[in-house]
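predicted model and sequence below, questions to follow.
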Amino acid sequence: MSVTPSQEHSAAISSKGVSGLKDFSGQEDKTEEALRSFIVLDDCKYASKNIGNAKNNEFMECDCYEEFEDGRNKACSEYSDCINRLTLIECVNGLCNTCGDNCENQKFQKKEYADISIFKTELKGYGVRANSDLEENQFIYEYKGEVIEENEFRERLIEYDQRGFKHFYFMMLQSGEFIDATIKGALARFCNHSCNPNAYVNKWEVAGKLRMGIFAKRRISKGEEITFDYNVDRYGATAQKCYCGESNCIGYMGGKTQTDSASLLPKNYADALGVQIFDGEKWIKEMKAQGIKIEKQVANNINMDFVESLELSACFSMDEVAKVMSVLLQIDNEYIGKKLLGRLFDILDETLLTQVIKFHGYSCFAKLLKVYIKDIELVAQILEFLLRLPKSTKNGITSSQIDKEISKIISAEPELSKIGNELLEKWNSYETYNRISKKEFNDSNKGGMIDLRRIKLPHGWEIIHENGRPMYYNAQLKTKLHNPPNSTSNIFKVHSNPNVNKLANRSYNNLHNSPSGSDNRLNKRVKRNWVPDEEYEVKKKLRIEQEQKALDEAKLQEEILLKEKFEQETRMRDDLAKIIEEANNQKQLAAMKDMEVTMQGEEKKKKKISKNKQEVLEHKWNKYFATFVPNILKKYKDQHNLSHDHIKNCARDIVKTLTAKELKKNADKTPPEKPSSEKLAKVKSFVKGYMEKFIIKYNEKKRSKTV
């Protein structure tokens, strides 16, 4: 995204902690005066219906359900797992059926803007200030204007210059399309540039259209000026002096100076690629040290040399997967798309692969196959990745029509027919189910029984519709349950022994027909006046006994299989010993060598599997420590005035060190669900020692810079 310089900028105190922020609350409110300087738009005005459109030509529906509280629909809230919100797509009334109308994920549509006003600065024109404290990532305002194509944009540049306009208000929406807020726009046009901004711009999809929003980069205090990094090219305008007053200020907006030192990537691309601020700063220093001139080589403010220098890793968390998928859903740069696909291809964790499917994965890849249709090698990699994805219902495949897209590829590219047909054959074995409607959820919950919408399902489970009632389905285990799966649900997977299945089904039927409709541990809403009676306690005890019996049966079956496998391996070893003993000629020796080569190959396979297992364990331990180490580090940030990046890097280093220690003690041990108080105490002690050393080095470095 690019913005042209809107106006000159006044000196502002550098934002190095709360005490250093400048408060403009005392300045006279100039909002009404500023509004008379342009034509106010309620929404962006599009030059034609064919521009401003998202790359997806169909609406994306989330999996959330209505959740009313005090007369307000709390579905898709900021802290929910709403697929649309996580991939920067707003839910739309009438299209997102399950979450209901007027959910929490409609900030652009509801115009839920922050409380801001316009004031006059000392050395510049108007500026925007916060009238109340704003939280990190809070939506501030939409950047509105006339959405035009590039040829019109170029013509307006000349026209505005001829008319004597000093300041332009253009922002790139996507490749070949711009928002022009020069004559028609909204208050967001007055947000000034800063080389160390407190806000950022992000692109969202709203009802099929792309819209640009300004969001808080950090906590913004009342009275503070709201700024973002224009990351501009001059577009022919005269370079303007920058007065932001930051220590990293490069002096001018626009022109070669700005181009050399501006951000190397738009924020959404940088987030999706996992790029940190210090990565760019380090690269710029290295280039300048080598005397290499830094230039932007393509549109959209992407420095290709910088991107090429990055060593990208696989997505590490659900948040990283969401950021990658949000960009791929709207991708307008094929080069960046390839880089992001590489991050997905390297994922080993099955939980994260499941998230790829949830974040509109099949729809996304159906579009990407069209984008990269001429790159046969990349298409083959995409097909291989799709083969690795965990089993799910067939609904997403059918609705996205990705199977039809692959059929076309097979017809056009015979060399991809083998893997393509293998993928289609795999998908054909999947089952299709109807989504649960709001009415069906309400019908299933009559009488105040368990509220299905509030159940947090374990990994791999989803709710389907079968015979007019909701069911819990796990495609990987080929298992259906009438009641929510819990920690013991894995005993109900499909076994080869029909008696085990029969007993498991009977146990769950008893549970479903009990007075409460479900075990009290699973209920989140039960009839208020119902009290467990003696009959219920008897049935509950019987159910527990049946579950234990089913578990014992399952364990017995596993022991039998292990015993048979051990006996088979023993026979194989005995047979091999006999062959060696009876080998009297060269033919027998050759046969032994061939067998030895085969066994070595199998051994290599086992070692490879073991290595993959080790990588998965390492990832699990990293994820385990990452759930609480950052919280322990919070106090050090405030006490020692450390930046967010310092804390993040320390957390990453500590997590890796603790993981290495755990794996050294026991290479096969998996992390517990939650840390014990004893474990927390040990980790805190380790963190304390680590941070004491870090802070000493940090302070020494600061002193050396001062000197």
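Good, I have the coordinates. Numbers count the residues shown, from 1 in each chain.

every contact and neighbour count from this point should use C-alpha atoms.
Will do.

and the closest residue to residue 300 other than its chain neighbours, what is it in contact with?
Computed as C-alpha to C-alpha, 6 or more residues apart in numbering, the closest residue to residue 300 that is not its neighbour in sequence is residue 1, at 5.7 Å. Residues touching residue 1, when contacts are defined by C-alpha atoms under 8 Å, 6 or more residues apart in numbering, comprise 171-174, 231, 266, 300-301.

tell me the centre residue of this structure?
Geometric centre of the chain, nearest residue: residue 322, 1.7 Å, by C-alpha atoms, centre = their mean.

ok, that one to residue 243 distance?
36 Å (C-alpha to C-alpha, to the nearest Å).

repeat for residue 21
Looking at residue 21 against residue 243, where the rule is C-alpha to C-alpha, the gap reads 15 Å.

adding another structure so you can compare the two:
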Amino acid sequence: MTSRSISPPKSVPPEPARKIFDTFEDKTEEALASFVSLNECLYASKRLGSAKNNEFMECDCFEDFSEGVNRACDEDSDCINRLTLIECVNGLCGSCGDDCQNQRFQKRQYADIAVFQTEMKGYGVRAETDIEAHQFIYEYMGEVIEEEEFRERLVEYDQKKLKHFYFMMLQNGEFIDATMKGSLARFCNHSCNPNAYVNKWVVAGKLKMGIFANRKILKGEEITFDYNVDRYGATAQKCYCDEPNCIGFLGGKTQTDAASLLPQNIADALGVSSAMEKKWIKMKKSQGLKIEKAVDNNFNIEFVESVQPAGCESPHDVTKVMSVLLQVDDQLIAQKLFNRLYEIQDETLHHQVIKLHGYTCMLKLLKMFEGDLEVEKRIVDFLIALPKTTKNGITSSQIDKEILRLQDKQKPLAEECEKLLAKWNDFETYKRIDKKDIKEASNRKVDLRRIRLPPGWEVVHENGKPMYYNAQKKTKLHTPPTGSSKTFNEKPYSKWDGPTRRNGVNGTKRPRLDDEEYERHKQKRMDMEKEAIEKVKEEELRALKDKLEMENQKKNDLMKIIEEANRQRELEREESRKAEKEKEDRKLKKKKQSQTNHVEHKWNKFFASLVPNLLRKYEHDKQISHDSAKQCARDIVKILTSKELKKDVTRSPPDEPTKEKRAKVKQFTQSYMEKILQKKKSRSHKH
């Protein structure tokens, strides 16, 4: 089942009464015996399943432990990785800490589900507990294969009379086949009014397909999503979803035409609605034109070309566009999405673009459209229009190096590139906020982890202290700016926080400690806190030393690898130079031989015009036969040509023989024939 639906549907039909299947027998163990269960996808080759943008993207969330659990990057956060469908990775995403809440695929945080036997659809999957809206349910796993293998397996499974296929498109030319090896997600059935959807995420550089709840799913409810498939010529199957809006069939020609126009996530990012799709389909049918899907692109090129998307109007629009732009590899889709960003006038939305890995995304577009002067100019103009921020994002993405290269390569853009680089040169670079900064800030009763700043504001590090910075306004504050939210202040400790007892008369509370006891208690607490801080500092220092030693070891290992690679590269270059020289020598020798043959042919022709006439008198006097005369002529011409080539292999004969040349040829011919006749006479006497 190849999936188009990878984000929540744009419109949901009226919800009918929910069917509960909690009384049906649990068939999970029986279902697991019908295939090989996987813990992660199997890849036919290492390159399959790789995200187009392999560079890991770090979020800017902060570690937030509560009751021993790191709450960073949770559903309610503004985690830029989570917003752009990228999972954080331990050891790579620094400030949010290890085991944050944006690691659902890696931690296999699956919902509690079970397999049961449906009446008409074979196995199905039901919820064993209530599942909240947008909760991660399960990863769709299997063997990741190329399109050629996918088509071969379609034929193979059809020949084996398999009733159910379990295919899902991962990206252009790559498919997940869960037929023989997969996960329980393979048993999720199709519905025309589903309660779940499929989303494509980037996890440690690999693309993953996850099933998520579209709404709250009750315990015992069947979990379904819209296959929205293009069955690649497979026979249409009757749909048994039993929904009021059911189209009747799954796959084949009866599948909705809209399924072949755009994958759902791209449609959402382009702002394409179902009404727009239906209108275009109706127009094409009225013209008697066939609607075809380009298999290589997984969308209808003609439809995409007809779409003129409006500029982004909200942060949600920007988020959808950026999440697709970071994964898309098709120029047409990328250009249409960039046009939505290009039309933005609102500075708040520009800040949203920058926040959602904007500079990394623009670098990807510059490389994708390399050589397209018009698009490159629009990208540079867009970058110039972005508001001033810190320089950190520019430096980490290395887009400044690409602009320098573009300045040298595209002369018409040299002035714009210089203007952009000059603008960036005025930006300030700040140290990234780390755990130590958060600890220091918490001592000042400000929790940096829980402050949501207005657009344009960032938390930076200056003179060893974190502070709030707005590059556009050139403003720095020690306290959160106006408009900040989710700020928590700690209440200072006082002697009224100590243990209390009740007054027996009126039941009111009063301090149990007197002033002297309170001072001792306070001093003891301060000493304990100081001791704890010192211990933490020692642990951090020890961890820092270990980290530096590890980094130095990695650096040394890397240097060795680089040296070995350079040595190997030099050997390869030397071998390449030798091979190239031998090739050139052979070429030169062949050319020289060709020239020699050409000159030789000319001399042969030159002497052939003289020698035969000189031999006719010998033939006429019957001193030699006709055949002997011809052979002698050939031999004399060959000898004379050889003599000329020895003198100068490049010199060609004159157009007409001179009198002197004729005389020399005649003299040589007579001398040669005298020897021939003498030999003939000697043989005759012996006989």
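The structure has been received and is ready for your questions. Please read all numbers here as calculations on a predicted model, not as lab measurements.

superposing both, give me the TM-score.
For this chain pair, the superposition-based TM-score is 0.67 by TM-score structural alignment, normalised by the length of the second structure; 488 aligned residues with a C-alpha RMSD of 2.4 Å.

returning to what we had before: residue 21 and residue 243 of the first structure - which one has more neighbours?
Neighbours were tallied for residue 21 of the first structure and for residue 243 using other C-alpha atoms under 10 Å; the higher tally belongs to residue 243 (21 against 17).

map that one onto the second structure.
Using TM-score structural alignment as the criterion, the counterpart of residue 243 of the first structure in the second structure is residue 240.

tell me which element that match falls in.
Using DSSP states H and E, no element contains residue 240 of the second structure; it sits outside every helix and strand.

quick one: contacts for it?
Applying C-alpha under 8 Å, 6+ apart, one finds that residue 240 of the second structure lies in contact with 120-121, 248.

residue 148 of the second structure too?
Contacts for residue 148 of the second structure (C-alpha under 8 Å, 6+ apart) come out as none.

and it? What does it align with in the first structure?
In the first structure, the residue paired with residue 148 of the second structure according to TM-score structural alignment is residue 151.

likewise for residue 163 of the second structure?
When the first structure is aligned by TM-score structural alignment, the residue opposite residue 163 of the second structure is residue 166.

onto which residues of the second structure does the strand or helix carrying residue 554 of the first structure map?
Secondary structure assigned from DSSP H and E places residue 554 of the first structure in helix 534-582. Residues of the second structure offer no counterpart to helix 534-582 of the first structure, counting by TM-score structural alignment.

can you give me the offset of the next helix or strand after that helix from its chain's centre?
Proceeding C-terminally, helix 534-582 of the first structure gives way to helix 586-626 as the next helix or strand, assigned by DSSP H and E. For helix 586-626 of the first structure, the separation from the chain centroid amounts to 33 Å (computed by C-alpha atoms, centre = their mean, to the nearest Å).

again with stretch 383-401 of the first structure
How far stretch 383-401 of the first structure lies from its chain's middle: 19 Å, per C-alpha atoms, centre = their mean.

and if you look at stretch 290-304 of the second structure?
For stretch 290-304 of the second structure - counting by C-alpha atoms, centre = their mean - the centre lies 22 Å from the chain centre.

equivalent analysis for stretch 558-567 of the second structure, please.
Stretch 558-567 of the second structure has its C-alpha centroid displaced from the chain centroid by 27 Å (C-alpha atoms, centre = their mean).

whereabouts in the first structure does that stretch align?
Stretch 558-567 of the second structure corresponds to no residue of the first structure when matched by TM-score structural alignment.

do the same with stretch 395-403 of the second structure
Stretch 395-403 of the second structure corresponds to residues 398-406 of the first structure when matched by TM-score structural alignment.

circling back: which contacts among the contacts of residue 240 of the second structure does the first structure share?
Checked against the first structure using both residues aligned by TM-score structural alignment, their matches' C-alpha atoms under 8 Å, those keep these contacts: residue 248.

need the contacts of residue 240 of the second structure in TSV with secondary structure, distance to residue 210 of the second structure and neighbour count, can you?
Below are the contacts of residue 240 of the second structure laid out as TSV (DSSP: H, G, I helix; E, B strand; the rest coil; distance: C-alpha to C-alpha, whole Å; neighbours: other C-alpha atoms under 10 Å):
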residue	secondary structure	distance to residue 210 of the second structure	neighbour count
120	coil	25	9
121	coil	22	15
248	coil	26	16
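
can you redo the contacts of residue 240 of the second structure as CSV with distance to residue 576 of the second structure?
Converted to CSV, the contacts of residue 240 of the second structure look like this (distance: C-alpha to C-alpha, whole Å):
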residue, distance to residue 576 of the second structure
120, 66
121, 62
248, 64
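
and of the contacts of residue 240 of the second structure, the nearest to residue 486 of the second structure?
Ranking the contacts of residue 240 of the second structure by separation from residue 486 of the second structure, with C-alpha to C-alpha as the measure, puts residue 121 on top at 48.1 Å.

any idea what the closest one aligns with in the first structure?
Aligned against the first structure - with TM-score structural alignment as the criterion - residue 121 of the second structure pairs with residue 124.

distance of its match relative to residue 23 of the first structure?
With the distance defined as C-alpha to C-alpha, residue 124 of the first structure ends up 17 Å from residue 23 of the first structure.
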